[in-house]
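# just a sequence and a predicted model for now, questions to come.
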Amino acid sequence: MSNSQFDADVLVIGGGPGGSTVAWDLARNGVDVLVVDGAEFPRVKLCAGWITPQILDALELDPEQYPHTISPFSSAVLWVGDTPCRTDYRRPVSYGIIRAQFDNFLLQRALDAGARFLNENVGSVESNADAFVVTTREGSTYRAPLAIGAGGSKDPIRRKLTTHAAEERMVVTLESETRVGADRIREHTPYYEVPELFLEPDFNGYAWYFTKGDYLNIGIGRLGDPRIRDAHPRFMQQLRDLGRLTPELEADLTKFRGHPYKIYDSVPNQAHGERFLLVGDAAGLARHYSGEGIRPAVESARDAAEVARTALERGRFAGADLEGYASKLTERYGPQKAPRFDPTRWIPHSWQSRIVQGICRNDRLRRDWVFGKVFLFDPEAAAS
């Protein structure tokens, strides 16, 4: 499909799960794809590293064939105050992966399919009548008929070519992942390779203690709350009180780092425009309540690849010609508008707290609503 005036059929900004997936999908269908990312892979990526079978399906990936750390989770523990509430399943309903390994695997798969990789930092982006133009900080310029932004919430296309509503809310996280050894982890938790989730006292987020093989992942996320650095010490003290952390273990943890991103809620986000599409966090597709972003990243990447192939076949790349992508996102994730009925507006917070605690403590409601609706675990797989 390449034309001599272009450097590729499609420029993909970002080599994470969304960017690698769209590059893999396009390349294996004969599209000339150039992935641009300033990071050297494998690279550390802040993330709890929790994926569901639906993600593996979207990636056409058999967990038995994945060559790196992938811990099957057949149970989950939800802490409600000082009470651990456990739900068990007959088969794995999620898997723990290490993002540095996972992202590098997906990128290499895209390269094996024929995509190309440029290890440079994007400096500027421009969409004009003739091409989409990316200029790197290193001074190189690349042109293509179409670009796909997969660079997360700080994606240069999202930042420079889209508009944002003032009422946008962001999830803010602080996370650490450390290889400390399986034996050492077992000494500190009775729930080895069972995700532990800790509801925030005001239910405006949750924290986690994930054990994945030799790795320990600890983090906390809150919705639209810049005071996360006040909540983080409280959670760390809770882990100390539970014996999850000792001074020796805590001293070995990697530094906690922050990461903001938009959720898919009632505040609309722009996912396409003249000669570009956005996927994953660049399009603000992270799931509401859980904040999970890997599944929307790979699902939207598959949708974007389909729309991109059609655009290339027709040779039409205007915003109106790419409208089908927005329709796919709406069909997949629902319309972005305020709910008709919002009980949080008239039910006192103290009552809301009791309702949420009651749901979380009830085995069936926790299975169906918390883990089923929020984290997308298959309720049918739950053990009786």
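Looks like it came in fine. Numbers count the residues shown, from 1 in each chain.
# from here on, just use CA atoms for contacts and neighbour counts.
Noted.
# so who does the residue positioned nearest the centre of the chain touch?
Centre of the chain computed as the mean C-alpha position; nearest residue by C-alpha atoms, centre = their mean is Gly293, 2.1 Å away. Shown in contact with Gly293 (C-alpha atoms under 8 Å, 6 or more residues apart in numbering): Gly280, Asp281, Leu285, Ala286, Arg287.
# thought the second one was touching Tyr264?
No - counting by C-alpha atoms under 8 Å, Asp281 sits too far from Tyr264 to count as a contact (9.4 Å).
# who's in contact with Val279?
Under the criterion of C-alpha under 8 Å, 6+ apart, the contact partners of Val279 comprise Gly18, Gly19, Ile148, Gly149, Ala150, Ala271, Leu285, Pro296, Ala297, Ser300, Ala301, Ala304.
# separation between it and Phe235?
From Val279 across to Phe235, the span is 32 Å (C-alpha to C-alpha, to the nearest Å).
# before we move on, what about Val125?
Between Val125 and Phe235 the computed distance is 41 Å (C-alpha to C-alpha).
# can you tell me the SS state at Glu175?
For Glu175, the reduced secondary structure class is strand; criterion used: DSSP: H, G, I helix; E, B strand; the rest coil.
# burial of it, as a residue count?
When counting by other C-alpha atoms under 10 Å, one arrives at 22 neighbours for Glu175.
# number of nearby residues for the residue nearest to it when sequence neighbours are not counted?
Closest residue to Glu175 in three dimensions, ignoring its sequence neighbours and counting by C-alpha to C-alpha, 6 or more residues apart in numbering: Gly219, at 4.1 Å. In terms of burial, Gly219 registers 24 neighbours under the definition other C-alpha under 10 Å.
# so which strand or helix has Gly219?
Under the criterion of DSSP states H and E, Gly219 resides in strand 215-223.
# one more to weigh against that first structure:
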Amino acid sequence: MMAVTKPRNESQAPQFAGNFDAEDGHVVDVEVLIIGAGPTGAAAAIHAARSGFDTLMVDAAEFPRDKTCGDGLTPRAIHELESLGLAEEITSGYRNRGLKLHGFGASVTAPWPDSAFGAVGSAMPRKTLDQLIVDAALRAGARLWDGTYAQAVRLGDRGIEEVSVKRGARQVCVRPKVVLVADGVRSTFGRILGRTWHRGEVYGIAARSYCSSSFHDEPWIHSHLELRDELGVIQPGYGWIFPLGNGDVNLGCGALSTDRRPAKVNTKKLLQHYAAHQQTEWELGEPRLVTSAMLPMGGAVSQVSGPNWALLGDAAACVNPLNGEGIDYGMETARLAVELITDNIGDARSWSRLTLKDSWPALLRERYGKAFLLARTLARALTHPKFLPAAGPLAMRGPLGAKLMPAAARLMGNLVTPEDEDLVARTWRASGLAMGKLRRHSPLWS
């Protein structure tokens, strides 16, 4: 993490975070600066550009580029992609109907419910998806500087005044009105701003690969909830196979972990073991492009906003603790952030009125807080070595499994809305409210 130097009198001098350097004098003024151009950042750029803001995206990678991900797109994600005008282009290539859950001697089919988000899911490799959304952002009028590192900031009373970026050999000073940070799970720029990941809360470790398969167009996502390592030990996580409709499936596995109960598993080795067990049934080729990542989840980060800046999506740990899904939350938080900025500054574009420091985490807590706290607690239970072997057979088998697992799949798909009034939704909200009271000191975008 880069060092932060504070002046003795902050009212008279700026604060520097990182090695601020723009000696060549090249300065760029912009209204909305977005750090990161994945689905979250590019979606924010589309919404910002459509709202009439001068918008610049910077990303350390050069596009097109790959990203560690399961590649699944839930109906909630498709719903957000519809608002960007991209859903039909994605679902015309491949669409899925829901989940098939396997484990403990049983299988349960859970179609996507006919919710406010629709009942169509899909999947697309991140290399393709990210480029698709970036291209849409460029068409909307945003600019992209890829291969560009955001290295440091100059902070004043109104938040970020300048950002030092390295674009090729040139150091450039960008002077934004507002900064949206969407640089992913590690959030290097977020750490410069003080973002802290609370690893005492449950987090995920995962690995993914691509395999050729004769069943690449299978219209169901498959999740194996009884995930065993080469010694036969059940791991606190699941394996997945997401058909992509392009000759490949995305095959991966993930495990849950905390500081107190770390997952003692090499996810890349676990992936190879899982792939070998699925090879015959799925007619799989050898796993390739194997990558891994760690995921902060369920809002377990702090310092996610300042007067004129906010962390979005994965950077703000807006990831479902039950399954690691975050693309839908990422694009959703992108839209919500731009809406909040627009409401703050009004039609007169009075940037001095912008106040995100308290309003952004408050909005995140209102939208996702109860559900994330409950999901984090359930995920934490899975890290207890004896919990899953005891609860798994009860949850998956017989009439209980036929009722329980479709409800669980709905929660894993982030498909419960505040407007839903059925029993599952009411139970989920009530449990989340109770958990919020019990764990009111648990970090949640604090």
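Perfect, thanks for sending it. Note that this is a predicted model, so its numbers are computed, not measured.
# circling back to that earlier point, now, the contacts of Val279 of the first structure that are in strands?
Within the contacts of Val279 of the first structure, membership in strands is found for Ile148, Gly149, as judged by DSSP state E.
# so which of the contacts of Val279 of the first structure is the most crowded?
That'd be Gly18 among those, by other C-alpha under 10 Å, with 36 neighbours.
# give me the buried positions along stretch 333-348 of the first structure.
Taking 16 or more other C-alpha atoms under 10 Å as the neighbour-count basis, stretch 333-348 of the first structure is seen to contain the buried residues Pro335.
# next one: stretch 409-423 of the second structure
Of the residues in stretch 409-423 of the second structure, those buried (16+ other C-alpha under 10 Å) are Ala409, Arg410, Leu411, Met412, Gly413, Asn414, Leu415, Val416.
# of the contacts of Val279 of the first structure, which is the nearest to Ala8 of the first structure?
If you rank those by distance to Ala8 of the first structure using C-alpha to C-alpha, Ile148 comes first, at 12.2 Å.
# quick one, helices of the stretch 101-250 of the second structure?
In chain order, the stretch 101-250 of the second structure shows helices spanning 126-140, 188-192, with DSSP state H, counting those that start in this stretch as the criterion.
# now stretch 34-43 of the first structure, how far from the centre of its chain.
With C-alpha atoms, centre = their mean, to the nearest Å as the basis, the distance from the averaged C-alpha position of stretch 34-43 of the first structure to the chain average is 17 Å.
# in the second structure, which residue range corresponds to it?
Structural correspondence for stretch 34-43 of the first structure: residues 56-65 of the second structure, per TM-score structural alignment.
# what ranges do the strands span in the stretch 101-250 of the second structure?
For the stretch 101-250 of the second structure, the strands defined by DSSP state E, counting those that start in this stretch cover 106-111, 122-123, 143-146, 148-156, 159-167, 170-181, 196-197, 203-212, 221-224, 237-243, 248-257.
# pull up the aligned stretch in the first structure for the second one.
Applying TM-score structural alignment, one finds that strand 122-123 of the second structure aligns to the residue range 95-96 of the first structure.
# superposed on the second structure, where does the matching stretch end up, distance-wise?
Once the two models are superposed, stretch 95-96 of the first structure sits on average 1.3 Å from its counterpart in the second structure (mean C-alpha distance after the TM-score superposition for the first structure).
# run through who's touching that stretch.
Taking C-alpha under 8 Å, 6+ apart as the criterion, the residues outside stretch 95-96 of the first structure that touch it are Gly49, Trp50, Ile51, Thr52, Pro53, Thr69, Ile70, Ser71, Pro72, Phe73, Lys212.
# circling back: out of the buried residues of stretch 409-423 of the second structure, list just those in helices.
The subset of those located in helices under the criterion DSSP state H comprises Ala409, Arg410, Leu411, Met412.
# the first one touches Val108, doesn't it?
So that's Ala409 of the second structure. No - assessed by C-alpha under 8 Å, Ala409 of the second structure is found out of contact with Val108, at 9.9 Å.
# so where do the strands sit in the stretch 251-400 of the second structure?
Counting by DSSP E, counting those that start in this stretch, one finds strands in the stretch 251-400 of the second structure at the ranges 288-296, 301-302, 305-306, 309-311.
# burial of Glu250 of the first structure, as a residue count?
Residues within reach of Glu250 of the first structure, counting by other C-alpha under 10 Å, total 12.
# do the same with the one 5 residues further on
When counting by other C-alpha under 10 Å, one arrives at 12 neighbours for Lys255 of the first structure.
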